[in-house]
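Trainee: this one's sequence-less:
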C-alpha cells in the first residue's frame, strides 16, 4: 500500500504504482499521480475526472486509508455511484480517519433520529458536511436548531428539506437573525415556521435582513405585528427595489392610488410576485372589460392571482351564460365563483345544466373557453 511521509514514498506499492511514478517528480506530483490511478482503478473515474479530483488534495496519504474510507461508505449504505460523487465533490474525504472523523459524524445524525437511509441521503445531498468540525460546527448547529424548533423530529425535517444547512455555521449566521426577529416582536412559533419554510433567509447577513424588515414596514406599509408581515418579508427578500417599484407603477398606470396598492399588498403581498406583463393583462381584463374598480380589486386581491386562461375566462363565460338565461336566481359574483374548487364549480355551475344547455357543458369540458 502507498504511504507518503516526510520527503518521499515509502512503500509496499502495488505494481501499477511502482512503475507509473517517475522518480524525477516531486513528492506532491507523485502523490497526485498515485491518487489519479487509485481513483481510476477503485471507483471507475475517467483519467480526466481523476486528474481534476487529485488537484483538490494536497497530499494523498495512503491507499489503505482511502480503502478504509470507501469501505466505510459502503457499509453505511452508499452505492459505488454515490461514493464516486462524494469523492468527486470532496476528494479530501479519502484522507479522513474513519474512527476519529467519519463515524462520530454519522453517529450524531443517527442519534438525532435519522435512519441509515436518511443519513445516506443527507450525505449524498451535502457531502461537505463530512468535512465540517464535529464539535466546532455540526454539534453547535444541531443544538441551535433544537433550541429554536423544540424537537428532534422538526430538526430532522429541516435537514431533509435543506441539507445544505449543515454547511453553514448556524450559531454565527442564524442566531443573530433569530434575535433580530425576536426584537421585531415575532413569536417563537412564527420564527419556527420561518426556519422550516425559509431557512435560507435566516442564513443571510443580518444587515441585509434588517434592510428587508425595514422595507416591509416602510414601503409595503405592513406593520410588524400584522399577520401578513412574514409574507411581506418573503416578497421583499425575493424582489429588488427596482422591480418592486416597477410593479407599483403598473397598478398606478391603471389609475390605482398609492393607498389602493398598499391596501392590496397588506391583504396579499404575493400579488406583487406576478410579472409586470401578467399584472397588466389581468388588470386590463377586470377593469377594462368587466369594469371593476381599483378599490374593489384592492380589497379582493386574490382574484388577480388566478390564471385568466385556465380559470377566470372559462368560469366567467359559464357564469355570464347562466345569468343571461336567468338560470341563477341568487346573486353570484365572479370573485366567489373563481375561488371555488374545480370539483365544486363543476358540480354547482356546469353539471346541473348539462341537458338544458349542452353547449355550456361541452365547451367547458372540451377546452374551458368562451361560450358560443
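Mentor: Here it is on my side, so go on. Nothing here was measured: the structure is a model prediction, and the numbers come from that model. Residues are numbered from 1 along each chain as shown.
Trainee: all contacts plus neighbour counts: C-alpha atoms, from now on.
Mentor: Noted.
Trainee: wait, doesn't residue 196 sit right on residue 160?
Mentor: No. Using Cα atoms under 8 Å, residue 196 makes no contact with residue 160, being 10.4 Å away.
Trainee: how far does the longest helix that the chain contains sit from its chain's centre?
Mentor: Determined from DSSP state H, the single longest helix within the chain is helix 27-43. On the basis of Cα atoms, centre = their mean, to the nearest Å, helix 27-43 sits 37 Å off its chain's mean C-alpha point.
Trainee: now do the strands in the protein.
Mentor: For the chain, the strands defined by DSSP state E occupy 2-5, 8-11.
Trainee: out of those strands, which is closest to residue 149?
Mentor: Proximity to residue 149 (Cα to Cα) singles out strand 2-5 among these, at 46.3 Å.
Trainee: how about that closest one: buried residues?
Mentor: 2, 3, 4 (16 or more other Cα atoms under 10 Å).
Trainee: same for it, what does it pack against?
Mentor: strand 8-11, helix 63-76 (3 or more Cα pairs under 8 Å, 6 or more residues apart in numbering; DSSP states H and E).
Trainee: who does the shortest one touch, helix- and strand-wise?
Mentor: On a contact count with 3+ Cα pairs under 8 Å, 6+ apart, strand 8-11 meets strand 2-5.
Trainee: residues in contact with residue 138?
Mentor: For residue 138, the contact set (Cα atoms under 8 Å, 6 or more residues apart in numbering) comprises 129, 132, 166.
Trainee: dump the residues you listed to JSON lines, plus distance to residue 182.
Mentor: Formatted as JSON lines, the contacts of residue 138 follow (distance: Cα to Cα, whole Å):
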{"residue": "129", "distance to residue 182": "29"}
{"residue": "132", "distance to residue 182": "29"}
{"residue": "166", "distance to residue 182": "23"}
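Trainee: for those residues, which one is nearest residue 321?
Mentor: Of the contacts of residue 138, the one sitting nearest to residue 321 (Cα to Cα) turns out to be residue 166, at 57.4 Å.
Trainee: hmm, that closest one is touching residue 131, no?
Mentor: No. Taking contacts as Cα under 8 Å, residue 166 lies outside contact range of residue 131: 10.4 Å.
Trainee: any idea how many residues pack against residue 309?
Mentor: Neighbour count for residue 309, taken as other Cα atoms under 10 Å: 11.
Trainee: use this one as the comparison:
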C-alpha cells in the first residue's frame, strides 16, 4: 500500500514537471525565433530602434513563416535594387510583401518588363500596392498599357508610378475624369503632363467633391480663370489645398503688420502665389508639432518666414529641438527665432551660452527669448565682452563698430523702426481669421 502511494506521488511529480516544461518550451522557442528574426532583419539593414515595434505588430512573421523563407524573400527584394530607405519603408508599411510565393511570381514578372525602364522605386511602390490588392505581374502590365493609351509615357509614367502607385488599381474612366477636368479649365496636353508629373497625387482626388469646389473657391476669391489656370500649371500642388484653406491664408496676408519692403516681397509674385506660400509654411510648422492655429500665429508675428525656404525653416526647427533641447511649442512665444539668421546669429549665440554654462559662468537660465531678442551689441556686451575667449566663436566686433551709425543723423529719426506691440485692432484681426481654425 505504501509502495503504491509512493508510485502515485512519483508519477504525479513527473507529470507536473512535463506539463511545466511543455508550457515553458513554446515560449522559449518563440523568444528564440524572435531573436533570430531580429538578427536577420538587422543584417539586411533594418534599424534596430524600430525592430521591437515592428515585431510586436507583425506576429504572423513568427507564426506562419520560417526564417529560411524570410531570408529568401529578403534576397529577392534586394535583387530588385530597391534603395535602402524605400526597402525599409516597404517592410514597415507592408510586411506581407515578404510572402515568398508572391515575390517569386514578381521576380519572374519583372524580368519580363525590364525593357519598360521601371525604376527600383517604382518596383517598391508597385509591390506594396500589388500585395494589398492581390495584383499579379500580368495585371500590372495591363494597367501600364491602359496608362500608355491615355498618354502617360516616359518620365510622366515613371513619376506617376513613383508618386501615386495606386493608379494601377484605378479604372480607366476614373483616370479619364481627371484628365477631362483639367482639359475643361483650358489646360493643354503638355500642361496636363506637367501637372501629373509634378503632382501625381491629384489622380486620387474626387472631381465632383474636391477639385470642382476648390476651383469655385479660387474664382469666388476674385482670381480670374486665366490666373487660376496659370497657377495650376506653374504649381500643381495648389490642387492639394483643402477647401477654405486659401481663404484663411489670404485673410492672414491682408492683416499682416510688417515693413513695406517685406510685404512687397511677399506679394511680388501675386496674391495667389503668396497665399500658397503661407499654406506650405503652415504645413511645415504643423508637421513639426504645432497645431494650425499656432502655425498661423507664428507666421502672423514673423512674416519673414513666408519668404524663407522650407528647408531653412526645418533646419532651424531641428536645431531647436535636437540640439538646443527646446520644445517646438516655444516658437509660438518666440517666433523671432525662425526669422533670425541661422549661421550668423543662432549658432554663435548658442555656442557662447553653452560654453559659459559648461564653465559655470552663468548663474541663471538663459531662455530662448533672451538668446534671440537682444541686439548683437547688447548680447556681445552681456555674454562675450567679459569673456574674451568667447569672441572667436561669436565673431569679434570691428573696432568702433559698437558706436557707428547706419544712417546720417538727420535721417535716423525718420526711418527708425518702432518696437511693435499688438493693438486691439490687431488682436481683432487675428481673431477674425483664426476663428475657423478653433
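Mentor: Thanks, I have it. Remember, it's a predicted structure, so these values are computed and weren't measured experimentally.
Trainee: TM-score for this pair?
Mentor: Here the superposed chains carry a TM-score of 0.57, computed using TM-score structural alignment, normalised by the length of structure 1; 281 aligned residues with a Cα RMSD of 4.7 Å.
Trainee: give me the more crowded residue out of residue 166 and residue 131 of structure 1.
Mentor: residue 166 (21 against 17).
Trainee: who are the contact partners of the more buried one?
Mentor: Counting by Cα under 8 Å, 6+ apart, residue 166 of structure 1 has contacts 126, 129, 138, 141, 159.
Trainee: again, only using 6 Å
Mentor: residue 129 (Cα atoms under 6 Å, 6 or more residues apart in numbering).
Trainee: and it, what pairs with it in structure 2?
Mentor: For residue 166 of structure 1, the aligned position in structure 2 is occupied by residue 98, per TM-score structural alignment.
Trainee: ok, that match to residue 90 of structure 2 distance?
Mentor: Plainly put, residue 98 of structure 2 is 10 Å away from residue 90 of structure 2 if you go by Cα to Cα, to the nearest Å.
Trainee: returning to that earlier point: can you put the helices and strands packed on strand 2-5 of structure 1 in JSON lines and add mean neighbour count?
Mentor: JSON lines is the format used below for those (neighbours: other Cα atoms under 10 Å):
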{"stretch": "strand 8-11", "mean neighbour count": "14"}
{"stretch": "helix 63-76", "mean neighbour count": "17"}
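Trainee: any chance of those in TSV, with distance to residue 202 of structure 1 too?
Mentor: Formatted as TSV, these follow (distance: least, Cα to Cα, whole Å):
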stretch	distance to residue 202 of structure 1
strand 8-11	48
helix 63-76	32
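Trainee: so what corresponds to residue 273 of structure 1 in structure 2?
Mentor: By TM-score structural alignment, residue 273 of structure 1 lines up with residue 204.
Trainee: near residue 250 of structure 2, how many other residues are there?
Mentor: Residues near residue 250 of structure 2, counting by other Cα under 10 Å, number 19.
Trainee: before we move on, what about residue 357 of structure 1?
Mentor: So residue 357 of structure 1, with other Cα under 10 Å, has 15 neighbours.
Trainee: can you check residue 230 of structure 1 too?
Mentor: Counted with other Cα under 10 Å, residue 230 of structure 1 comes out at 21.
Trainee: that one maps to what in structure 2?
Mentor: Using TM-score structural alignment, residue 230 of structure 1 lines up with residue 161 in structure 2.
Trainee: contact partners for that match?
Mentor: residue 122 are the contacts of residue 161 of structure 2 under Cα under 6 Å, 6+ apart.
Trainee: now it: how far from residue 394 of structure 2?
Mentor: Remark: distance between residue 161 of structure 2 and residue 394 of structure 2 (Cα to Cα) = 49 Å.
Trainee: before we move on, what about residue 157 of structure 2?
Mentor: Residue 157 of structure 2 is 52 Å from residue 394 of structure 2, by Cα to Cα.
Trainee: again, but for residue 88 of structure 2
Mentor: According to Cα to Cα, residue 88 of structure 2 stands 42 Å off from residue 394 of structure 2.
Trainee: and residue 76 of structure 2, by the same measure?
Mentor: For residue 76 of structure 2 relative to residue 394 of structure 2 (Cα to Cα), the value is 54 Å.
Trainee: for residue 312 of structure 1, find the nearest of the helices and strands packed on strand 2-5 of structure 1.
Mentor: Ranking those by proximity to residue 312 of structure 1 (Cα to Cα) places helix 63-76 first, at 52.7 Å.
Trainee: now that closest one, how far from the chain's geometric center?
Mentor: For helix 63-76 of structure 1, the separation from the chain centroid amounts to 32 Å (computed by Cα atoms, centre = their mean).
Trainee: then stretch 192-205 of structure 2?
Mentor: Put simply, stretch 192-205 of structure 2 sits 19 Å off its chain's centre (Cα atoms, centre = their mean).
Trainee: show me what counts as buried in it.
Mentor: Neighbour-count burial for stretch 192-205 of structure 2 [16+ other Cα under 10 Å]: 192, 193, 194, 195, 196, 197, 198, 199, 200, 201, 202, 203.
Trainee: reformat those as a markdown table; add distance to residue 211 of structure 2.
Mentor: Shown next, in a markdown table, are the buried residues of stretch 192-205 of structure 2 (distance: Cα to Cα, whole Å):
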| residue | distance to residue 211 of structure 2 |
| --- | --- |
| 192 | 15 |
| 193 | 17 |
| 194 | 17 |
| 195 | 14 |
| 196 | 14 |
| 197 | 18 |
| 198 | 17 |
| 199 | 14 |
| 200 | 14 |
| 201 | 12 |
| 202 | 9 |
| 203 | 10 |
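Trainee: quick check, central residue of structure 2?
Mentor: Closest to where the C-alpha atoms of structure 2 average out (Cα atoms, centre = their mean) is residue 287, at 6.2 Å.
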